[in-house]
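> can't give you the sequence, but here's the structure:
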């Protein structure tokens, strides 16, 4: 009954996230996008990482002058750079564009919209320079302001006392501030399977609880009257909750920290009631409390990993560890030996689902890293935090000592993460496959009982059937092309008959740090169980087409790299060329004389191209299966279209990737007529600053009966053919009544 009630209340609470009811003055009710002035108060500690700062602003007003009006709701404001001047509680005004958050609607994508909604954020904005942000008079300070000021002061003290990267790691362990950890070091921790130690969790909270309990028990036993009057053990346990709550708030209220703190509270309450503490019951109660208090919490990656890891450790030690009544160093050693394998095995399906990577070296790394980062460093760091308000010099000394311990620990993690086999990229399982994997693990835990044997056998059979389906799907005779939603850019994946895979462009944001290869293209490939591609092609040297290619070269080991031979310029191009060289892929400069495969032809550029614009140097590829042809055109413009019209017999295609995102410089009437597409795919970003596609170009295609699908409205578009019929699908449900002619 309690479980049913919790599920009912949880479902009702989820409606707050899925279908929120906004007050009349909420910023989400504005007509977005909207260029306006935003006034508000910073409602959380600024998140500084990867060359940008995120300010969570509680809106107070929008507009200026007579257009100014009261507003409410949270706005996520991204700021280029570290914006060091801004702190929790500061009030500000900034001219910006308010937008509704949007996902890249491609298979395997991260649900950014849901992630923000679970935090009460439904509007975003971006500022190129924090100097354009105007500071407003402060409002009255409260307890949270004082706590955040302490956090900020500790982070500043650590930053001044301990050089990077050790200083950044120490900030993560003491105050939960992970923004200073660079991407390379974070990747090393992830590959080594120890990234969890960068988050404040059970070990840290347990140290605080244990130390506080010991201190209060010692203080209470100093008084003979108290020893006789009260139960010292229970009183010390209750008193220890104060430091636990303080540390939980100081560390930023992360999910793993909250889970640990609530479990401590549950254990203390059980002790006060004279009942034994059962870890699994405490875990279930904690999960229920968090799920009810924070709508949508079970959908958070940190929630899932935190609870599943603890569950795996408890189940693993009960199944494979020493007997409950066993004592001595052998029992403790056996229990410790089970912890790391149990946690890694229990969370492996989830890490594959969310991060498409599984660490192999984690079995060795965790027993080495956890004592360094989770015990010695945390004790020194927390001691420094405790004495900082009274003795800043002593705090600096303790932080420096913690930094000295961290340096060899970081070196060990980097060394363990260095081998190529330390972590392996794995396909992303579907939700059904995830259930089968956990059913298999559950069956193995229950062995040798009959129920365990049946469960394991059924789950393994399901996995084998699923694997057989994927082998058939991947090696079948069909041609499948997916045009991914990468914003204002291009990215396409060709799955050719026989299992061959070619990636044509991978999107990119010029001047930005968002990697579309890692965030959009790679997850799509892994949802299709593709771990290696035959070729990666860039149609031309513009970063909105090649920006994500470097990641694919490093992780999907293509045999060949195709391009037109016309180079780009700038740092991003140099980075791509370095990645090409490091990948070892065979580099092929393609023109119309190139011989690729019977079903793949190069229609442009010609070998005597001369010196065209970069757009007009684009590769044009035609792929066909039976009577169905697909024409991929890059960003060709009028001059290249005229060259193609010199041999119009090669152009007719059922599916056309519209040139240059639907710009008026392309898709001339003669070219559109020569191709005569049934389906035209326009790869464009929502509300893009170029205002593409041009309305007249879109009308030109629709006027001749072509089914036009735009990635900003339809998400990723997939076309599949057996050489006769054509099936069209999209992430947002757009359809075409299209068949081959």
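Ah, there it is. Note that the structure is a prediction, hence the values are computed from the model and not measured.
> all contacts plus neighbour counts: C-alpha atoms, from now on.
Noted.
> who touches residue 69 in this structure?
Taking C-alpha atoms under 8 Å, 6 or more residues apart in numbering, we find residue 69 in contact with 61-63.
> how far away is it from residue 60?
Plainly put, residue 69 is 9 Å away from residue 60 if you go by C-alpha to C-alpha, to the nearest Å.
> who wins for neighbours among the contacts of residue 69?
Within these, neighbour counts (other C-alpha atoms under 10 Å) peak at residue 62, which reaches 25 neighbours.
> Which one of the contacts of residue 69 is nearest to residue 579?
Residue 579 lies nearest to residue 62 out of those, by C-alpha to C-alpha, at 45.2 Å.
> Give me the spatial nearest neighbour of that closest one, chain neighbours excluded.
Nearest residue to residue 62, sequence neighbours excluded (C-alpha to C-alpha, 6 or more residues apart in numbering): residue 38, at 4.7 Å.
> Same question for residue 447.
residue 453 (6.1 Å).
> Now for the one you found: which residues touch it?
Listed by C-alpha under 8 Å, 6+ apart, the contact set of residue 453 reads 443-444, 446-447.
> Identify each buried residue in stretch 621-636, please.
Of all the residues in stretch 621-636, those buried under the rule 16 or more other C-alpha atoms under 10 Å are 621-625, 628-636.
> With stretch 636-647 instead?
So for stretch 636-647, counting by 16+ other C-alpha under 10 Å, buried means 636-638, 640-641, 644.
> sorry, back to before: reformat the buried residues of stretch 621-636 as a markdown table; add secondary structure and distance to residue 100.
Putting the buried residues of stretch 621-636 into a markdown table (DSSP: H, G, I helix; E, B strand; the rest coil; distance: C-alpha to C-alpha, whole Å) gives the following:
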| residue | secondary structure | distance to residue 100 |
| --- | --- | --- |
| 621 | strand | 36 |
| 622 | strand | 37 |
| 623 | strand | 37 |
| 624 | strand | 39 |
| 625 | strand | 40 |
| 628 | strand | 38 |
| 629 | strand | 37 |
| 630 | strand | 34 |
| 631 | strand | 34 |
| 632 | strand | 31 |
| 633 | coil | 31 |
| 634 | coil | 29 |
| 635 | coil | 29 |
| 636 | coil | 32 |
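> Got another one to weigh against that:
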């Protein structure tokens, strides 16, 4: 450890951060001074072990305490959270971050100054994240703006595999959000501008981006992303293609871009200055060029909007430059740990930024794994072949070391990246980035010369895009679900590889880690405890339920979806990660209760992401719109479609009887309301039963009550999200459930579930579970009794 003095402090701080973030363990801040005193006292001891122990403990406590202001905030009396309500307020403040293009709109952060209520200005404080759904104006950092909006506190849905959006914002000290329809709803008040330095760079970046976009409208999105950090102009299809090819990292200005630019500037200046005999003899050219190359890199850092990845890269370059100027040898691992430690000391929450993790892991892989991969080829003397192998080894190292974290975060892994980097790195990384960067200073000085250089960059973008689209067709690895337990094996293995010296020991560490991970993923017997598990997903104002039968097969009932055409893709954003995180990689049966958007839309993307055995629906009418699109995808994959009605015979899966109850064949097409034509069925497992009702209303319930003897159940899925037009007293009396589940979005505009429905349920002593209040809810039965759990904070409770 003496050769790498920052390893232990860094490990201590990371441990403290992890204890607060993942385990919600919060130590008293008074522990810090105690540990500091004990650590200093141990410094005089002959043995270094006590000092190192308390040094690590001190930074553990530091890391733990550093997150507490974010995770356990103490709001002052005039904080924005005091104004969160259903009633819109008028708010004024200063734009504190560079506005970021998103989809067809934009978003930015406001440092709030005052709220207007009843004609009075009330001073406030706090940061507000503002979403503009349509339009991108000329708002810059430092502008004073005024808007009217409803303030909300960010919340999570309570869904397995869900991105923790609330904590993501908390680490940016954002506890309130607002959304406005259009950029026209933002009043720009051009008084004295704050943040003048950053504002100038934001303005310059906007001008450069506009020039690129106007001159090259087709390739402009990618060029703006890799040159000025405006990734929001890259269309969704391009993003998806680059992601499938494993090269979407190239679209964000990162350490890679900074490194390429720094190295290019260094060698060009070195070659240029070396032509002068006076300069070559009178100066230490290497030191001089290192110093001269640093300002353009810092300039580019501000043009890119101070993105965390670029800040980290500049810090590492600065550390390496200082070490070289002082004529000290630089151990790459020491440089890496120094950069990480420097960043975490000032911004500890950055540890949980996935770009921070991936950028440091990629560099670590290049340092440690590349030599390991090249060791078998050490005897090769052919320079060109060795350089080619080195490139392959470096790409493989970066992919290998980021494979599990990427799968954990994005549920996506691809070997295509190994091939894709052969295209993206030379054409975009070296070619388009370097020529594009050279054009930026010329945009104002010599626009035609800038256009020429950008034309070369655009051609490289077109060429690489064509090749990347082919590479994107390579099937991904079947690795979708990586747990924190997997990462708890993976990261210590990386640490061990860093500390051990010999190649033999490093190979042993790799084999041991791979064997451990393999053992963790050996499948157990198919649901050997013979349990029926029904999971009601919390997906907002929609509905989706996963049924896991005792034999391990899976049935998904409905897929949620936004009522708006431009709404969130529930299948890709929420349901697929939830299913993968639960170990579900195949859906044996998918059921569509009725083709309304809040039940249907999410199934479209799921049909493309998951193998499906059968598709069930009521067959009430000819598919149109999204329904037709879903059926087309299913047909293309050869998925059999079954029309299920009350006349369909019961079937059994894993000793669970499935009995269709509606719609009746004689009513198909007679009811103009698709809700009342919902597919209704009942599960029976021993003494446990559950009634699935779709969105039926009073009319549909009357049809069910024709045969009341089949309606008795342990659990009732409440019809139509708890609407007052369903769940009649007669249905409740006949079904006589012990538990009722309601799927509804938190704070939805429909007022669901209705107070009347809730009252009827409570009057009968029925336990009510709601996704808007309880998050995802799971009921488990062994055929005799049952148990219910709710999901929050990353776990079922």
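Looks like it arrived, so ask away. Bear in mind that the values here come from a model prediction, so they are computed numbers and not experimental data.
> So the residue nearest to residue 62 of the first structure, which state does it fall into?
With DSSP: H, G, I helix; E, B strand; the rest coil as the basis, residue 38 of the first structure sits in strand.
> Give me the neighbour count for it.
26.
> what's the counterpart of it in the second structure?
Counting by TM-score structural alignment, residue 38 of the first structure corresponds to residue 91 in the second structure.
> now swap in residue 732 of the first structure and tell me
So, by TM-score structural alignment, residue 732 of the first structure is matched to residue 792.
> Can you tell me how far that match is from residue 16 of the second structure?
In terms of C-alpha to C-alpha, residue 792 of the second structure sits 22 Å off from residue 16 of the second structure.
> who's more crowded, those two?
residue 16 (26 against 17).
> any idea which helix or strand carries that one?
Using DSSP states H and E, residue 16 of the second structure sits in helix 7-21.
> Tell me which residue lies nearest the centroid of the first structure.
Most central in the first structure under C-alpha atoms, centre = their mean is residue 110, positioned 5.8 Å from the mean C-alpha point.
> Helix, strand, or coil at that one?
Following three-state DSSP, we place residue 110 of the first structure in the coil state.
> show me what contacts it?
Residue 110 of the first structure neighbours (C-alpha under 8 Å, 6+ apart): 103-104, 519.
> what does it align to in the second structure?
Using TM-score structural alignment, residue 110 of the first structure pairs with residue 163 in the second structure.
> any idea how far residue 354 of the second structure is from its match?
Residue 163 of the second structure sits 11 Å away from residue 354 of the second structure, going by C-alpha to C-alpha.
> Over to residue 364 of the second structure?
Separation of residue 364 of the second structure from residue 354 of the second structure (C-alpha to C-alpha) stands at 15 Å.
> same check, this time on residue 551 of the second structure
Distance from residue 551 of the second structure to residue 354 of the second structure, counting by C-alpha to C-alpha: 37 Å.
> Show me which of those two is the more surrounded one.
More crowded of residue 551 of the second structure and residue 354, by other C-alpha under 10 Å: residue 551, with 18 against 13.
> Can you tell me how far the aligned partner of residue 115 of the second structure in the first structure is from residue 163 of the first structure?
Aligning on TM-score structural alignment places residue 115 of the second structure opposite residue 62 in the first structure. As judged by C-alpha to C-alpha, residue 62 of the first structure and residue 163 of the first structure stand 41 Å apart.
> now residue 690 of the first structure
Residue 690 of the first structure is 44 Å from residue 163 of the first structure, by C-alpha to C-alpha.
> show me what contacts residue 57 of the second structure?
Counting by C-alpha under 8 Å, 6+ apart, residue 57 of the second structure makes contact with 12, 35.
> can you rerun that using 10 Å?
Each residue near residue 57 of the second structure by C-alpha atoms under 10 Å, 6 or more residues apart in numbering is listed here: 8-9, 11-13, 15-16, 31-32, 35-36, 39, 51, 63.
> Please work out how many residues are found near the alignment partner in the first structure of residue 189 of the second structure.
Residue 189 of the second structure maps onto residue 136 in the first structure when the alignment is built from TM-score structural alignment. Residue 136 of the first structure: 13 surrounding residues under other C-alpha under 10 Å.
> Residue 467 of the first structure pairs with which position in the second structure?
Residue 467 of the first structure maps onto residue 521 in the second structure, by TM-score structural alignment.
> rewinding a little: residues contacting the match of residue 189 of the second structure?
Per C-alpha under 10 Å, 6+ apart, neighbours of residue 136 of the first structure: 39-41, 90-93.
> Just the buried residues of stretch 636-647 of the first structure: which are in helices?
Using DSSP state H, 638, 640-641, 644 are the members of these that sit in helices.
> Once you drop chain neighbours, what's closest to the equivalent of residue 607 of the first structure over in the second structure?
Here residue 607 of the first structure is matched to residue 665 in the second structure, going by TM-score structural alignment. Residue nearest to residue 665 of the second structure in three dimensions, not counting chain neighbours: residue 645, with 6.3 Å by C-alpha to C-alpha, 6+ apart.
> Map the one you found onto the first structure.
By TM-score structural alignment, residue 645 of the second structure lines up with residue 591.
> number of nearby residues for that match?
24.
> Touching, it and residue 566? I think so.
No - at 11.2 Å, residue 591 of the first structure and residue 566 do not qualify as touching, with contact defined as C-alpha atoms under 10 Å.
> shared neighbours of these two, anything?
Taking C-alpha under 10 Å, 6+ apart as the contact rule, residue 591 of the first structure and residue 566 both touch 609, 617-618.
> Return the distance of the equivalent of residue 50 of the first structure over in the second structure relative to residue 233 of the second structure.
Aligned counterpart of residue 50 of the first structure in the second structure: residue 103 (TM-score structural alignment). For residue 103 of the second structure, the distance to residue 233 of the second structure equals 8 Å [C-alpha to C-alpha].
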